[in-house]
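**Student:** Dropping a prediction and its sequence here:
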Amino acid sequence: MKTESIQQIKADLATINTRSDKRIYQWKKDERSGVQQALAQWERRIQRHEKELALLEEMQLFENNARAKGHRLIVGIDEVGRGPLAGPVVAAAVILPEKFQLLGINDSKKLSAKKRDELYNEIQNQAISIGIGMVDHNKIDEINIYQASKLAMGIALEDLCFIPDYLLIDAMKLDVKIPQENLIKGDARSVSIAAASIVAKVIRDRLMEDYARMFPGYGFENNAGYGTKEHLLGLEKQGICTIHRKTFAPIKDMC
């Protein structure tokens, strides 16, 4: 039998995501160093794959428990933008299908910008419905950031195409007559909340990049409005701009 080339083995390994493939056992007997290096790389990849599968399964527990109680349209809700000195707070509500499969999903803060963008596109493709809620800097100053976050979540809920029958919310309770579960650090524990976290984060970051072109000098494209050194230096040099939150320090001392 003709010996497979190392290049062909590498190409085959790139398509294998299970340890049960019989070819793995055959290649382990191959004494060529190139084959063993390829297998070592495959082993590292498969370990990452298995870890992501385990995490996805763990993060679906709250959704599965809700379905076991008879709920079908389960929505995850989260917000981003409580801490920045400028810009809106943005919330997302996401209803995922029961057979949702998307490896790598996690709390948006734990992901790179590139990974968030990739997952955002997949969530858009797979979600049953996505709702967005946004509350601007003026309203934040008027009612405070906690109430603004709650308001944004309510707007996102109303923006859905369907009325959900169960809510999974990241550390907040909404005043609606729908059964709900409030999870501390829910964006790292529930796949639906994690999806909402990613959607809200990507939308807000892109908005702040637009604002960076309108209000240069604060580094909004890099800091999304958070109080980084670049942002504080911009405030010192230029003063405040239209989208700054006037009730947030140090801005309130500059008004």
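**Tutor:** Done, it's in.

**Student:** from here on, contacts and neighbour counts on C-alpha atoms
**Tutor:** Will do.

**Student:** Residues contacting the strand or helix carrying Lys114, please?
**Tutor:** Assignment of secondary structure by DSSP states H and E places Lys114 within helix 113-126. With contacts defined as Cα atoms under 8 Å, 6 or more residues apart in numbering, helix 113-126 is touched by 96-97, 100, 102, 104-105, 108, 130, 195, 198-199, 202.

**Student:** let's bring in a second one:
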Amino acid sequence: MKENWSIKEIREKMKKGYSEEEWEAFKKDKRKGVEQLVARENKKKQEKQKLIDMNVDMSVFEARYRGDGYKSIAGVDEVGRGPLAGPVVASAVILNPDVTILGLQDSKKLSARKLDELFEEIQEHAIAISVGVMSASEIDELNIYQATKQAMQKAVEGLNVQADLLLVDAMQLPVPTKQVSLIKGDARSVSIAAASIVAKVTRDRMMTKLADKYPYYGFNRHVGYGTKEHLAALDEHGVTEVHRKSFAPVRERLGML
């Protein structure tokens, strides 16, 4: 092993990879610059270990049911029940058990950048992905609960690999496939978390496109939720075709309350 590494060389090693023997040598180096690099690398190792531990904790259901003989386990989740505008979007995802995607968790806890990164990883490595969408008018026709259920059903039925077990976030679906409903499933199952991320990114991108069509409402910022900005825009510019006219704040502005 080489001795007398320069700090620049050690920095490059930490970027590209190093052996255990080299790591032990770096830790013994008393130069301040190296100590700072080692401290930074230790922090990265600790953060990665937390993600590994979280992945293990959130893979318990998948491991249990694979042990029971289920091979194609789909996580199912939705986003967009609460907004005043835009669709409700559901996703079904069958993860590859041979590929670990670190960082999968409840999409609401992730930054936009991390959501995009995980979305791309899921797209690359998942065995199957499907999305189901129900529009604002369909939500008004059915009610949000039934529309959400139908979006989830669409997502399951759209998978190009048939699932033999569904892990569903707090819902029972009218499909013949065996299913397990998990309260707060996006925080308990990597498969449901992956579905949550796919649904969230898909819906956010749809709302960004709607912001181009309806520039006065700020859909790209609040994605349809009833923020002060959104309510003020409703007061000034009125209700659009993508607003949920069965939701109280919209009904109020239509003079229906």
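**Tutor:** Yep, that arrived. From a predicted model like this one, the values you see are computed outputs, not experimental measurements.

**Student:** picking up where we left off before, following superposition onto the second structure, what is the mean distance for the helix holding Lys114 of the first structure?
**Tutor:** With mean Cα distance after the TM-score superposition for the first structure, helix 113-126 of the first structure departs from the second structure by a mean of 0.6 Å once superposed.

**Student:** Same question for stretch 193-208 of the first structure.
**Tutor:** Aligned to the second structure and superposed, stretch 193-208 of the first structure gives a mean residue distance of 0.5 Å (mean Cα distance after the TM-score superposition for the first structure).

**Student:** buried stuff in that stretch?
**Tutor:** For stretch 193-208 of the first structure, burial by neighbour count (16 or more other Cα atoms under 10 Å) applies to 193-205, 207-208.

**Student:** Over to stretch 224-242 of the first structure?
**Tutor:** Judged by neighbour count (16+ other Cα under 10 Å), stretch 224-242 of the first structure contains these buried residues: 224-228, 230-232, 234-235, 240.

**Student:** so how far is the longest helix along the first structure off the chain centroid?
**Tutor:** Scanning the first structure for the helix with the most residues, using DSSP state H, yields helix 33-59. Averaging C-alpha positions (Cα atoms, centre = their mean, to the nearest Å) puts helix 33-59 of the first structure 23 Å from its chain's average.

**Student:** Packing partners of it?
**Tutor:** If you count contacts as 3 or more Cα pairs under 8 Å, 6 or more residues apart in numbering; DSSP states H and E, helix 33-59 of the first structure packs onto helix 6-13, helix 22-28.

**Student:** if we look at the shortest one, which residues are touching it?
**Tutor:** In this case it means helix 22-28 of the first structure. 35-36, 39.

**Student:** To what extent does that helix diverge from the second structure after superposition?
**Tutor:** Helix 22-28 of the first structure sits 1.7 Å off on average (mean Cα distance after the TM-score superposition for the first structure).

**Student:** if we can go back for a sec, go through the buried residues of stretch 193-208 of the first structure and say which is closest to Leu183 of the first structure.
**Tutor:** Closest approach to Leu183 of the first structure among these (Cα to Cα): Ile193, at 9.2 Å.

**Student:** about what we covered before: which ones among the buried residues of stretch 193-208 of the first structure map onto helices?
**Tutor:** Per DSSP H, the subset of those in helices is 193-205, 207-208.

**Student:** hey, where'd the helices end up in the stretch 51-200 of the second structure?
**Tutor:** Under the criterion DSSP state H, counting those that start in this stretch, the stretch 51-200 of the second structure contains helices at 60-67, 112-125, 136-142, 144-157, 190-213.

**Student:** from those, which stretch is densest packed?
**Tutor:** Stretch with highest mean neighbour count among the helices of the stretch 51-200 of the second structure: helix 190-213 (a mean of 24; mean count of other Cα atoms under 10 Å).

**Student:** Average offset of the helix or strand following that helix relative to the first structure?
**Tutor:** As assigned by DSSP H and E, the chain's next helix or strand after helix 190-213 of the second structure is helix 219-222. If you overlay the two and look at helix 219-222 of the second structure, the average distance to its match in the first structure is 0.4 Å (mean Cα distance after the TM-score superposition for the first structure).

**Student:** and helix 219-222 of the second structure, which residues are buried?
**Tutor:** 219-220, 222.

**Student:** Now do it: which elements does it pack against?
**Tutor:** Contacts defined by 3+ Cα pairs under 8 Å, 6+ apart place helix 219-222 of the second structure against helix 190-213.

**Student:** follow-up on the earlier one: quick one: which of the contacts of helix 22-28 of the first structure is nearest Lys150 of the first structure?
**Tutor:** Nearest member of those to Lys150 of the first structure, counting by Cα to Cα, is Leu39, at 50.1 Å.

**Student:** Tell me who's in contact with the closest one.
**Tutor:** Leu39 of the first structure makes contacts with 13, 27-28, as judged by Cα under 8 Å, 6+ apart.

**Student:** repeat that with 10 Å
**Tutor:** 9-10, 13, 24, 27-28, 33, 45 (Cα atoms under 10 Å, 6 or more residues apart in numbering).

**Student:** mind checking what it lines up with in the second structure?
**Tutor:** Matched to the second structure by TM-score structural alignment, Leu39 of the first structure sits across from Val38.

**Student:** residue closest to the middle of the first structure?
**Tutor:** With distances taken as Cα atoms, centre = their mean, the residue of the first structure nearest its centroid is Ile198 (2.1 Å).

**Student:** Which residue is the nearest non-sequential neighbour of that residue?
**Tutor:** Ser108 (4.9 Å; Cα to Cα, 6 or more residues apart in numbering).
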